[in-house]
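In: output the structure for:
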Amino acid sequence: MTNDKITIIGIAGGTGSGKTTVVKKIVEALPPHHVAVVPLDSYYNDTSHMTEEERRTINFDHPDAFDWKLLIKQINELREGKAIEQPTYSYLKCNREKETIHVEPKPVIIVEGIMTLLNKRLRDMMDLRIFVDCDPDERLIRNIQRDTIDRGRTVSMVVDRYLKVLKPMHEQFIEPTKRFAHVIIPEGGDNLKGINMVCKYIESIVEK
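Out: Have a look, this model is predicted:
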């Protein structure tokens, strides 16, 4: 598979905006086994050299928390038709796992994450850039639901983190990347009409 047959799509937006829903709908709209999804969350820096206490102090909603060099390298490899070993990350350990995920190049590569449109080198590789927009209150509710169930946090912990970290980081780093998007999906993952329009557009790109 050569790079002229591979479409790179970037999907960004605040935590809890509904990016996963958008990705799911795009995958469902395209032929089976047509899409490879590369989550930005898999590319947090390796912190094996740090103590557990030091890891707990990391701001994982800051651009410096990500291994951009590795992500860009692996997206380039997929675009060149080469398979990659995608890292995996544990939110409970705040570190990478030893296991990796084997990812084969596909006609469509989706890079999804809060700051997917932040890095210019990565952004310039994309054929389509999408920003999933969502009301802050709705995102907070989704964060509470997700983190209390999946990440073992209490409601007060989630709200405190949202006010001290997520909200200011969103306003400083994520919200400004909206201007780089070709398409903005308002109302987040609840906007099925907007998502379906994007899916139709992507289908037309891939057909070409």
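In: drop to CA atoms for contacts and neighbour counts, all remaining ones
Out: OK.
In: and for the nearest residue to Ile184 once chain neighbours are set aside, the neighbour number?
Out: Computed as CA to CA, 6 or more residues apart in numbering, the closest residue to Ile184 that is not its neighbour in sequence is Phe131, at 4.8 Å. Applying other CA atoms under 10 Å, we find 29 residues neighbouring Phe131.
In: same thing with the one 10 residues further on?
Out: Counted with other CA under 10 Å, residues neighbouring Ile141 total 14.
In: C-terminal to the helix or strand containing it, which secondary structure element comes first?
Out: Assigned by DSSP states H and E, Ile141 belongs to helix 136-150. Next along the chain after helix 136-150, taking DSSP H and E as the criterion, comes helix 155-161.
In: assumed Leu122 was part of a helix.
Out: Yes. Under DSSP: H, G, I helix; E, B strand; the rest coil, Leu122 sits within a helix.
In: what sits closest to it if chain neighbours are left out?
Out: In space, Leu122 is closest to Ile72, 6.0 Å off (CA to CA, 6+ apart).
In: which residues are contacting the one helix or strand the one you found maps to?
Out: Per DSSP H and E, Ile72 falls inside helix 68-79. Under the contact criterion CA atoms under 8 Å, 6 or more residues apart in numbering, helix 68-79 has outside partners 2-3, 6, 8, 40, 43, 83-84, 86, 104-106, 109, 119, 121-122.
In: before we go on, could you also do this sequence so I can check it against the first one:
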Amino acid sequence: MSMLGLFQKCRVSAYCGVLSVRKQVRSIHTFKMAEKSADYSTTNGFESKTPFLIGVAGGTASGKSTVCQRIMEKLGQQHKEQTERRVVCISQDSFYRTLTPSERLRAERGQFNFDHPDAFDDKKLLAILKDILAGKKVEVPEYDYITNSISPHRSHTIYPADVVLIEGILVFYFPEVRELFHMKLFVDTDSDTRLARRVPRDIMERGRDLEQVLNQYMNFVKPAFEEFCLPTKKFADVIIPRGADNLVAIDLIVHHIWDIMYKKRASPPKIVNGCNGHQEADETNGRRLSGSSEDTLSR
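Out: You can find the predicted model right below:
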């Protein structure tokens, strides 16, 4: 049966770490995977010319950075030297614009909205991403969360890589930036969990006090998430419930990246249930699959 015929009869749904194929009732529900294709040739042992660009969006403290770290770990890149990495990660926070003196005073009092699109230098982000796609070495500035400014003396050198992850709350908001991504991921974590993570992080790592953190969250972070970040969820190719805790979803994404990097498209990777090691057929002879993190790069 052709792939088109299969999708006309079935739907694919991913939820809570389980990928299943079920009988179609009225409509098809599926996540689109990487509609764009990258340009590939052999470079540094990898079949890549244009890097595969992946955007990772989601609310504050949703686990975007941790998801990127998990992907890099599973691809064996986390502990490599920068010049040897084939997968690299960039934060949108590095592209906050320089504040005016009055804005800096407001920021010190927790009265500046860092979650608004106007807080970012989207033109600079766009230029950097275009250089990355052109295979150039780029310098990405380092953001200082304590002084609310870009460090003038510190930056990260990003060398040409095969896969580049860009994470941030509004990486899908700017159309010109969004169109550059080959794959778009949205980390979907409930608001209570995100707030519970943000409070201790801002107090211990960024020198804020509790009252300031809560006021900023209620006055700026939460409204900006609902107005600017959450609507960009519709652009995602893959939605990851529970963020980095969703090991199966991360495994499936890593498999997809692995196949892209090595162009092993003849047959999909076999994923075995990490709990009971079985594959369960349903009434349409489709298969219900779930994955274990230990299986990710076993091929």
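In: which position in the second structure aligns with the residue nearest to Ile184 of the first structure?
Out: For Phe131 of the first structure, the aligned position in the second structure is Phe186, judged by TM-score structural alignment.
In: ok so, going back, figure out how far the helix holding Ile141 of the first structure is from the centre of its chain.
Out: 17 Å (CA atoms, centre = their mean, to the nearest Å).
In: give me the buried stretch members for it, please.
Out: Arg139, Leu140, Asn143, Ile144, Gln145 (16 or more other CA atoms under 10 Å).
In: what's it packed up against?
Out: For helix 136-150 of the first structure, the packing partners by 3 or more CA pairs under 8 Å, 6 or more residues apart in numbering; DSSP states H and E come out as helix 155-161.
In: matching residues in the second structure for the helix it packs on?
Out: Going by TM-score structural alignment: helix 155-161 of the first structure matches residues 210-216.
In: average offset of that stretch relative to the first structure?
Out: Taking mean CA distance after the TM-score superposition for the first structure, the mean distance separating stretch 210-216 of the second structure from the aligned residues in the first structure is 2.0 Å.
In: go on, stretch 123-133 of the second structure?
Out: Overall, stretch 123-133 of the second structure averages 0.7 Å from its counterpart (mean CA distance after the TM-score superposition for the first structure).
In: quick one: buried residues of that stretch?
Out: Neighbour-count burial for stretch 123-133 of the second structure flags Leu125, Leu126, Ile128, Leu129, Ile132, Leu133 (criterion: 16+ other CA under 10 Å).
In: the last one and Pro51 of the second structure, how far apart?
Out: This points to Leu133 of the second structure. From Leu133 of the second structure across to Pro51 of the second structure, the span is 6 Å (CA to CA, to the nearest Å).
In: coming back round to it: include distance to Lys178 of the first structure when you put the buried residues of helix 136-150 of the first structure into JSON lines, please.
Out: Shown next, in JSON lines, are the buried residues of helix 136-150 of the first structure (distance: CA to CA, whole Å):
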{"residue": "Arg139", "distance to Lys178 of the first structure": "16"}
{"residue": "Leu140", "distance to Lys178 of the first structure": "19"}
{"residue": "Asn143", "distance to Lys178 of the first structure": "21"}
{"residue": "Ile144", "distance to Lys178 of the first structure": "24"}
{"residue": "Gln145", "distance to Lys178 of the first structure": "25"}
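In: re earlier: helix, strand or coil: sort out the match of Phe131 of the first structure for me.
Out: strand.
In: residue contacts, it?
Out: Here Phe186 of the second structure is in contact with Val56, Ala57, Gly58, Lys233, Ala236, Asp237, Val238, Ile239, Ile240 (CA under 8 Å, 6+ apart).
In: likewise Ile150 of the second structure?
Out: Ser94, Tyr96, Arg97, Thr98, Pro141, Glu142, Tyr143, Asp144.
In: looks to me like it is in a strand.
Out: Yes. Counting by three-state DSSP, Ile150 of the second structure is found in a strand.
In: most neighbours, which of the contacts of helix 68-79 of the first structure?
Out: Ile8 (25 neighbours).
In: quick one: contacts for the alignment partner in the second structure of it?
Out: When the second structure is aligned by TM-score structural alignment, Ile8 of the first structure is paired with Leu53. Leu53 of the second structure makes contact with Leu133, Val163, Val164, Leu165, Ile166, Leu180, Phe181, His182, Met183, according to CA under 8 Å, 6+ apart.
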